[in-house]
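*Asks:* Dropping a prediction and its sequence here:
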Amino acid sequence: MMGLADITLFLDDMDFLSRAVIMAIAVAVPLALLSPFLVLKGWALMGDAISHAVFPGVVLAYVFGIPYALGAFCAGMFSAVAIGFVKNNSRIRHDTAMGIVFAGMFGLGLVFYVKIRTAVHLDHILYGDMLGAMGEDIVLAAAIALGIATVIGLKWKDFLLHAFDPVQAVVAGLSVNALHYGLLALISLSIVGALQAVGFILPVAMLIAPGAIAFLLSRRFSTMLVVSLAVAVLCSVLGVYIATVLDSAPAPTIVLLLTIVFLLVFAFVSLRQHGYFLKGRT
């Protein structure tokens, strides 16, 4: 049996393109599994808020010499709790609270980033560097993907009930707060896993687009999960290869590919609803 060090060494020995493909899949899996829940709950802005809010945690992690994943996760969870606290203790709407918290956290991160930029180079964390992913980055992303996939596989029905009807979830004996903050924790973890690959700027697109595409194509939530996963993995792998051909960055190429797929699916569904794909119709 290969140990963790052996797996990391094996991944380091692979060529950069193979590592990028594996990293793309490891990032796509958790984002795709969470995407349908965010789409159903209308939490697109929450994904954006957390993806920006983890920035100061990463910068401080570099300063104090602790794993950046730990700093990012702590900052993400702090932001999620802060948003809930502001919403529950004021008349401010949820989206307003998200906007205030994530803008403030991202601004704080930029201040820290500028102050230490001469000593520590964080551009690859800010913008992502999928082609430069090393073995330890892939192992971390894969471990997060496995953990999130396990939780979703065991609890997706509970999360689904909470997304559709929190009141019914309470009646069914579920802990709404545990599901709420559990989902936020999973979102934070998925963004931590995506940092090396896509940075802070693009995770929200990869967190929303697969679920939106699956929502247009599916009527059952279980099918929606499968479609979201398939679309995210396929676009991620194709995006890496297209980026190498075009000499482009993989992360924005993947996001652009997801956007194109969404537009094509949207056009197809719209035309089908108007009867353009029925027999005898041109």
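*Replies:* Sure thing, it's come through.
*Asks:* use CA for all of it now, contacts and neighbours both
*Replies:* Fine.
*Asks:* quick one, helices of this structure?
*Replies:* 4-13, 16-41, 44-53, 55-64, 68-88, 94-116, 123-127, 135-164, 166-171, 176-198, 203-217, 221-246, 250-273 (DSSP state H).
*Asks:* need these in TSV with mean neighbour count, can you?
*Replies:* Written out in TSV, the entries for the helices of the chain read as follows (neighbours: other C-alpha atoms under 10 Å):
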stretch	mean neighbour count
helix 4-13	14
helix 16-41	24
helix 44-53	25
helix 55-64	21
helix 68-88	20
helix 94-116	17
helix 123-127	18
helix 135-164	18
helix 166-171	14
helix 176-198	23
helix 203-217	24
helix 221-246	20
helix 250-273	18
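*Asks:* Just list the residues touching the closest residue to Ser175 other than its chain neighbours, thanks.
*Replies:* Excluding the flanking residues, the one nearest Ser175 by C-alpha to C-alpha, 6 or more residues apart in numbering is Ala169, at 7.6 Å. By C-alpha atoms under 8 Å, 6 or more residues apart in numbering, the contact set of Ala169 is Asp158, Leu161, His162, Ser175, Val176.
*Asks:* Between which two of these is the distance greatest?
*Replies:* The largest separation in the contacts of Ala169, counting by C-alpha to C-alpha, is between Leu161 and Ser175 at 11.3 Å.
*Asks:* how about CSV for the contacts of Ala169, with distance to Gly42 added?
*Replies:* Putting those into CSV (distance: C-alpha to C-alpha, whole Å) gives the following:
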residue, distance to Gly42
Asp158, 17
Leu161, 14
His162, 13
Ser175, 20
Val176, 17
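*Asks:* wait, isn't Asp95 in contact with Gly47?
*Replies:* No: applying C-alpha atoms under 8 Å, one finds Asp95 not in contact with Gly47, separated by 11.7 Å.
*Asks:* For Gln273, give its distance to Gly84.
*Replies:* Gln273 sits 39 Å away from Gly84 when distances are taken as C-alpha to C-alpha, to the nearest Å.
*Asks:* again with Pro210
*Replies:* Counting by C-alpha to C-alpha, the separation of Pro210 from Gly84 is 26 Å.
*Asks:* Same check on Thr223?
*Replies:* Applying C-alpha to C-alpha, one obtains 31 Å for the distance of Thr223 from Gly84.
*Asks:* His274 too?
*Replies:* His274 sits 42 Å away from Gly84, taking C-alpha to C-alpha as the criterion.
*Asks:* Return the distance of the residue lying closest to Leu9 once chain neighbours are set aside relative to Ala185.
*Replies:* Nearest in space to Leu9, with sequence neighbours left out and distances taken as C-alpha to C-alpha, 6+ apart, is Gly135 at 6.6 Å. Applying C-alpha to C-alpha, the value for Gly135 to Ala185 is 25 Å.
*Asks:* adding another structure so you can compare the two:
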Amino acid sequence: MDLIQWFAAPLQHEFMVKAILVSALVGLVCSALSCYMTLKGWALMGDAVSHAVMPGVVIAYVLNIPLAVGAFVFGVGSVIAIGFIKAKTRVKEDTVIGLVFTGFFAFGLVLISKVKSSIDLTHILFGNVLGISDADITQTVIISVITIVTLAILRKDLVLFCFDSTHARSIGLNITFLYYVLLSLLSLTAVAGLQTVGIILVVAMLVTPGATAYLLSDNFDHMTLIAIATGVFSSVMGTYISYHIDGSTGGCIVVLQTLLFVLAMIFAPKHGLLVRARNSGAIGE
């Protein structure tokens, strides 16, 4: 099979065309948000919220309302719970985050096991972009538009909040509002990522592209473009690879994103391991 056939073969199937387009869109949105997550140092928070939305997704499915509504409620609810426990106890924040997200996630598993529905646990955990419905595509598009527009409108405020929240407060920005805006976008984006890679791996799409770009650029605008490029590329190519090897689509996407991060970690022009080793050797001489 030559290269043209390799790319053309999946396009003969409508479900693959949908999967490729949705994966690219989800990769774009998650990558754009991942830059803020990386700058804020919210990898663990992203993991917590992406897992905490699970019971909300199940309840929304049972009530026949948009999954994003349930995810939003439980995502924000998990953050409120984290803040309350942190304020009222002596337990450290990372421990509280671990407790809350595992508790919410376990509650979601119980709901799935007891509620009579057609929900497939593996689809929630690992995604099912190859079987995505038109309704799910519409929901993903709406979530993507909301996220991108919000990030564009509040870009400067969110960057300052993520970089230095103390300075942001001192110049009059409402950091509580920005905090919940970012968490709301995180909850919504987790639903979009759920369709592609599932709850287990969605945190990778929310962290890895931003982390890769962070190694390659010190400029936030350039970082965003690099993150989006790597996110969309890995999402599309991961979907192609999964088709040809008959493997997990979400797994292929995340593995490819991880490989891109490793390459950046080694070869980044300013912050790569090779450059650091070369500079250390030069200093030693």
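*Replies:* Done, it's in. Here the structure is a predicted model, which is why all the values come from computation and not from measurement.
*Asks:* what residues are up against Thr102 of the second structure?
*Replies:* Remark: with contacts taken as C-alpha under 8 Å, 6+ apart, Thr102 of the second structure is in contact with Ala48, His51, Ala52.
*Asks:* Kindly recompute the last result at 7 Å.
*Replies:* Contacts of Thr102 of the second structure were listed using C-alpha atoms under 7 Å, 6 or more residues apart in numbering, and none were found.
*Asks:* which ones are touching Thr239 of the second structure?
*Replies:* Contacts of Thr239 of the second structure were listed using C-alpha under 7 Å, 6+ apart, and they are Ile20, Thr249, Ile253.
*Asks:* Over to Ala24 of the second structure?
*Replies:* For Ala24 of the second structure, the contacting residues are Val232, Ser235, Val236, taking C-alpha under 7 Å, 6+ apart as the criterion.
*Asks:* now the second one: how far from Leu25 of the second structure?
*Replies:* Ser235 of the second structure sits 9 Å away from Leu25 of the second structure when distances are taken as C-alpha to C-alpha.
*Asks:* for the first one, same thing?
*Replies:* From Val232 of the second structure over to Leu25 of the second structure the distance is 7 Å, taken as C-alpha to C-alpha.
*Asks:* what's the nearest residue to the residue nearest the centre of the second structure if we skip its chain neighbours?
*Replies:* Residue closest to the average C-alpha location in the second structure (C-alpha atoms, centre = their mean): Leu206, at 2.5 Å. Here the nearest residue to Leu206 of the second structure in space, its sequence neighbours aside, is Ser34; by C-alpha to C-alpha, 6+ apart that works out to 4.7 Å.
*Asks:* give the contact list for the aligned partner of the one you found in the first structure.
*Replies:* For Ser34 of the second structure, the equivalent position in the first structure is taken to be Ser35, counting by TM-score structural alignment. By C-alpha under 7 Å, 6+ apart, Ser35 of the first structure lies in contact with Leu207, Ile208, Pro210, Gly211.
*Asks:* One more pass at 10 Å, please.
*Replies:* Residues in contact with Ser35 of the first structure, defined by C-alpha atoms under 10 Å, 6 or more residues apart in numbering, are 29, 41, 43-44, 47, 187, 204-215, 224-225, 228-229, 232.
*Asks:* now that we're looking at the closest residue to Ala32 of the first structure other than its chain neighbours, how far away is Ile208 of the first structure from it?
*Replies:* Leaving aside its chain neighbours, Ala32 of the first structure sits nearest to Leu229 (5.0 Å; criterion: C-alpha to C-alpha, 6+ apart). To Ile208 of the first structure, Leu229 of the first structure is 12 Å away according to C-alpha to C-alpha.
*Asks:* which neighbours do those two share?
*Replies:* Leu31, Ala32, Leu34, Ser35, Pro36.
*Asks:* OK, contacts around the second one?
*Replies:* Okay, so that is Ala32 of the first structure. Contact analysis of Ala32 of the first structure by C-alpha under 10 Å, 6+ apart lists 149, 190, 206-211, 214, 225-233.
*Asks:* redo that, cut-off 6 Å
*Replies:* Shown here is Ala32 of the first structure, whose contacts under the criterion C-alpha atoms under 6 Å, 6 or more residues apart in numbering are Pro210, Ser228, Leu229, Ala232.
*Asks:* can you check Ser50 of the second structure too?
*Replies:* By C-alpha under 6 Å, 6+ apart, Ser50 of the second structure lies in contact with Ala190.
*Asks:* coming back round to it: any idea which of the contacts of Ala169 of the first structure is closest to Met77 of the first structure?
*Replies:* Of all these, the one with the least separation from Met77 of the first structure (C-alpha to C-alpha) is Val176, at 16.9 Å.
*Asks:* Now the counterpart of the closest one in the second structure: closest residue in space, sequence neighbours ignored.
*Replies:* Under the alignment (TM-score structural alignment), Val176 of the first structure pairs with Ile175 in the second structure. Counting by C-alpha to C-alpha, 6+ apart, Arg169 is the residue found nearest to Ile175 of the second structure once chain neighbours are left out, at 6.2 Å.
*Asks:* quick one: that neighbour from Tyr180 of the second structure, how far?
*Replies:* For Arg169 of the second structure, the distance to Tyr180 of the second structure under the criterion C-alpha to C-alpha works out to 15 Å.
*Asks:* Rebuild the contacts of Thr239 of the second structure as CSV, extending it with distance to Leu259 of the second structure.
*Replies:* What follows is those, written out as CSV (distance: C-alpha to C-alpha, whole Å):
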residue, distance to Leu259 of the second structure
Ile20, 20
Thr249, 16
Ile253, 10
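*Asks:* and which of these is nearest to Val115 of the second structure?
*Replies:* The shortest distance between Val115 of the second structure and any of these, using C-alpha to C-alpha, involves Thr249 and amounts to 27.2 Å.
*Asks:* Check whether that closest one really touches Ile241, as I assumed.
*Replies:* No: if you go by C-alpha atoms under 6 Å, Thr249 of the second structure and Ile241 don't touch, sitting 7.9 Å apart.
*Asks:* sorry, back to before: what two of the contacts of Ala32 of the first structure have the greatest distance between them?
*Replies:* By the measure C-alpha to C-alpha, the contacts of Ala32 of the first structure have their two most distant members at Pro210 and Leu229, which lie 7.2 Å apart.
*Asks:* can you pull the contacts of the counterpart of Ala141 of the first structure in the second structure?
*Replies:* Taking TM-score structural alignment, the alignment pairs Ala141 of the first structure with Thr140 from the second structure. Residues counted as contacts of Thr140 of the second structure (C-alpha under 6 Å, 6+ apart) are Ala192.
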